[in-house]
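Colleague: The following comprises the amino acid sequence and a computationally predicted model.
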Amino acid sequence: MSILLCFLCLLPVFLVSLSIFSIKLKPSKWKLPPGPKTLPIIGNLHNLKGLPHTCFRNLSQKFGPVMLLHFGFVPVVVISSKEGAEEALKTQDLECCSRPETVATRMISYNFKDIGFAPYGEEWKALRKLVVMELLNTKKFQSFRYIREEENDLLIKKLTESALTQSQVDLKKTLFTLVASIVCRLAFGINIHKCEFVDEDNVADLVNKFEMLVAGVAFTDFFPGVGCLVDRFSGQNKTLNNVFSELDNFFQNVLDDHLKPGREVSESPDVVDVMIDLMKKQEKDGESFKLTTDHLKGIISDIFLAGVNTSAVTLNWAMAELIRNPRVMKKVQDEIRTTLGDKRERITEQDLNQLHYFKLVVKETFRLHPAAPLLLPRETLSHVKIQGYDIPAKTQMMINIYSIARDPKLWTNPDEFNPDRFLDSSIDYRGLN
């Protein structure tokens, strides 16, 4: 209600701004994508009903796979087809590779000092190159294998104990704890089962706050130049800042823990250790691009946001689908017992290469339940054409993976969980096809 009152009070300001924006008319020769009719000032905000990805899918079925919406004064193109996505992400990648700046992403990226939300530019390219070479290489991934296997063994032990005592298991919480434990150990070097400043419940609360921050609606994002007044008077700025403050406190504790005098670095240093070591080397070498504390926190933020909840959600959906489809579950169980033997106490990462039907289940889970139904928004750097439509510069672009993965033109019975559809298929979830 307070937001509405503020909006009404500032209505004259919006009307003036509207007249200014309306002067910037697009050339009539441009063929803009179709879309629902807009209302004055709010554009298509009234069309947003329910979850964004399902809403966009419903609208695209009426207006087409390349659709133009206006969120306030901000033009947004939603792409819901395989062909359109390929043009935007591959053919026109260099012109569609930047990120829009929003209030929330500026906060969690520490003023765009990360990789996930930072606009395209020289600093982003230098940071991405450094992270890929030093943090995301195959050697580093393999060095953390023992962490993944130790946490999986701990999970199996707890589930076994619950089975013997016939105790109920909160599967959602159990899988979340598994993923959070792995990510926090390999990235931050902290064991959430023993850490002084964070535990299992705290991590869950922090992830929820992260989602709240990312999903936080700021009028500034929809009404550049004037929306900040509504955010200030409505208290939205204060709310977002309070949430971010808790997250920043956690990241600062992680850094302080690594910078303690006399702290010993293990033979397999975590991500934060590697970045701190890189900062020290850059100080000596005098390189042009230098990591800062904000870069460190920005990367930590990316890992925490992208690594924990996405993996936990995917595991939950996989288990849910196996439970709902006993035929598929039995095939997975039979494959494991036949291929690896009944007496195997544990499955290693090397064993996964022999489990072919299991991989089909993974592919089908990714297809039907993508962890990010909408890819991170992009922003065009210049005028481009997508599927024959003109997309002006500075237009936000959203790729609706959810819609593509359920397109009946691409998939038979797209809403059905059926791993067998990937038999003899070249489609690869690593993005190599």
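Modeller: Alright, I've got the coordinates. The model shown is predicted, which means the values in this text are computed figures rather than measured ones.

Colleague: only C-alpha atoms for contact and neighbour calcs from this point on.
Modeller: Will do.

Colleague: which SSE is the spatially most central residue of the chain in?
Modeller: Computing the C-alpha centroid of the chain and ranking residues by C-alpha atoms, centre = their mean puts residue 306 first, at 4.9 Å. Using DSSP states H and E, residue 306 sits in helix 293-324.

Colleague: ok, and here's another one to check against it:
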Amino acid sequence: MLRKVSVTELLSNKRIESLYGIRQREGCKLVQTIESLVGIPIAIHDYVNATLFDILSGMLWSGSLVEGAQKQIKSDFRMFSQKLVDLCGEPNISDVFPFLAMFDLQRKGNKMKKLVLWFDKIFDQVIEKRLQMKTVENMDFLQVLLQCRDQVDQKKTPLTITHIKALLQDMMLAGTKTSSTTLEWAFAELMQKPHLMKKAQDELDQVVGLDNILEESHLPKLPYINAIVKETLRLHPAAPLLVPRRPSESCVIGGFLVPKGTKILINAWAIQRDPEYWDNPLEFRPERYMDSTNDCDYRGTNFSFIPFGSGRRVCVGVPLAEKMIPYLLAKLLHSFNWKMEEGAKLDMSEAFGLELVKKVPLVVIPISR
């Protein structure tokens, strides 16, 4: 039920289009913020992450909080979400020896309980403020969920405040962490190959014009920008191991029997670097998607390119991600030139875990165009 509500009320193409004003507003704010920092080294991930939080919170619970409370929640959420991702990505001896889980030898269970309480506090505040409001101007996602809670048969299809908090948390984590990581990797690759950045900016200048404002409606006319995003997701999928699957029936794959119910982890990172399917797989080359015969899309129809998974359980956020990520990348490339600090070396090493992030955060200097 929650997946169906998410798709129809938040992530349908019609709904996403209707919420473009939020993305446009926050994208312009991001540009204005960075304009005030021209010539100053900045950690690009931090600014993009903050913008994505504002976009998603505007879509999920717009107008529920005063500005001060919203800023505090943004700060808390970023800190706690990073702790959660780090904790989930660390090795856990209980995964190898399940009988040790009851002893919590690494104190992971205790740490996770504290994180759950922190997230509960954040979303309790959001929901409590909404319930106190006498009128709601916009029918946002939180309001839809609260109305569903009041209308459904709780015995047949339970929908509690706990379910709502869990869904909001999932939406915020998936939408902010993965997208900001992807954009940071895109910038890192472009800093390594400045001629590709110049090519993207030339496309933007030709389609949008240097003195005009970039809109989402320009994206279909920006194939090279979209190719950069695809190539970034190929080399640096935010989730290198896709969400675990379990086969409903026993099957044989590559001569190996996979029993029914076996937990399967799909290594998208390795698949998308496989030389059997990709020419020069370790080279960042957006041009590979400019060929009309290339059939890579974000729905996983080509099994060599599956950054969002594939099949019925493909990531529900694909329609939003394929708008937000290219839009913010294009916005930043259209508004600024970028360079590294004097004498700085670009470190492209990866920190493996639940999320594939840069080991060393990217620090760049924006320059007015």
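Modeller: Structure's in. What do you need? Model, not experiment: these values are computed from the prediction.

Colleague: Now which residue in structure 2 aligns to the residue nearest to the centre of structure 1?
Modeller: For residue 306 of structure 1, the aligned position in structure 2 is occupied by residue 174, per TM-score structural alignment.

Colleague: Quick one: distance of the helix holding residue 306 of structure 1 to the chain centre.
Modeller: 8 Å (C-alpha atoms, centre = their mean, to the nearest Å).

Colleague: And it, what's buried?
Modeller: Using 16 or more other C-alpha atoms under 10 Å as the test for burial, helix 293-324 of structure 1 gives 295-305, 307-319, 321-322.

Colleague: who's in contact with the alignment partner in structure 2 of residue 377 of structure 1?
Modeller: Per TM-score structural alignment, the equivalent position to residue 377 of structure 1 in structure 2 is residue 244. By C-alpha atoms under 8 Å, 6 or more residues apart in numbering, residue 244 of structure 2 lies in contact with 263-266.

Colleague: what do you get for residue 134 of structure 1?
Modeller: So residue 134 of structure 1 contacts 140, 274 (C-alpha under 8 Å, 6+ apart).

Colleague: Tell me the spacing between it and residue 275 of structure 1.
Modeller: 8 Å (C-alpha to C-alpha, to the nearest Å).

Colleague: And the helices in the stretch 251-400 of structure 1?
Modeller: With helices called from DSSP state H, counting those that start in this stretch, the stretch 251-400 of structure 1 shows them at 271-285, 293-324, 326-340, 356-368.

Colleague: any chance of the ones you listed in a markdown table, with distance to residue 264 of structure 1 too?
Modeller: Below are these laid out as a markdown table (distance: least, C-alpha to C-alpha, whole Å):
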| stretch | distance to residue 264 of structure 1 |
| --- | --- |
| helix 271-285 | 10 |
| helix 293-324 | 20 |
| helix 326-340 | 39 |
| helix 356-368 | 38 |
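
Colleague: The helix holding residue 306 of structure 1 vs structure 2, mean deviation?
Modeller: Comparison of helix 293-324 of structure 1 with structure 2 after fitting gives an average deviation of 1.0 Å (mean C-alpha distance after the TM-score superposition for structure 1).

Colleague: What distance do you get for the aligned partner of residue 226 of structure 2 in structure 1 to residue 312 of structure 1?
Modeller: For residue 226 of structure 2, the aligned position in structure 1 is residue 359, judged by TM-score structural alignment. Distance of residue 359 of structure 1 to residue 312 of structure 1, given as C-alpha to C-alpha: 18 Å.

Colleague: Identify the residues contacting residue 232 of structure 2.
Modeller: Residue 232 of structure 2 touches 182, 185-186, 189, 284, counting by C-alpha under 8 Å, 6+ apart.

Colleague: what ranges do the strands span in structure 1?
Modeller: Here structure 1 has its strands, by DSSP state E, at 66-71, 74-79, 378-379, 384-386, 389-391, 396-399.

Colleague: For the contacts of residue 244 of structure 2, which two are the farthest from each other?
Modeller: The distance between the two most remote of the contacts of residue 244 of structure 2 (C-alpha to C-alpha) is 10.0 Å, for 263 and 266.

Colleague: more crowded one of those two?
Modeller: residue 266 (15 against 11; other C-alpha atoms under 10 Å).

Colleague: got a list of what the alignment partner in structure 1 of the more buried one touches?
Modeller: By TM-score structural alignment, residue 266 of structure 2 lines up with residue 399 in structure 1. The contact partners of residue 399 of structure 1, by C-alpha under 8 Å, 6+ apart, come to 78-80, 85, 374-377.

Colleague: now residue 399 of structure 1: how far from residue 314 of structure 1?
Modeller: Distance from residue 399 of structure 1 to residue 314 of structure 1, by C-alpha to C-alpha: 19 Å.

Colleague: And residue 390 of structure 1, by the same measure?
Modeller: 36 Å.

Colleague: go on, residue 4 of structure 1?
Modeller: From residue 4 of structure 1 to residue 314 of structure 1 the distance is 37 Å (C-alpha to C-alpha).

Colleague: Likewise for residue 150 of structure 1?
Modeller: 20 Å.

Colleague: now do residue 144 of structure 1
Modeller: 21 Å.

Colleague: If you tally nearby residues, what's the number for residue 282 of structure 2?
Modeller: 13.
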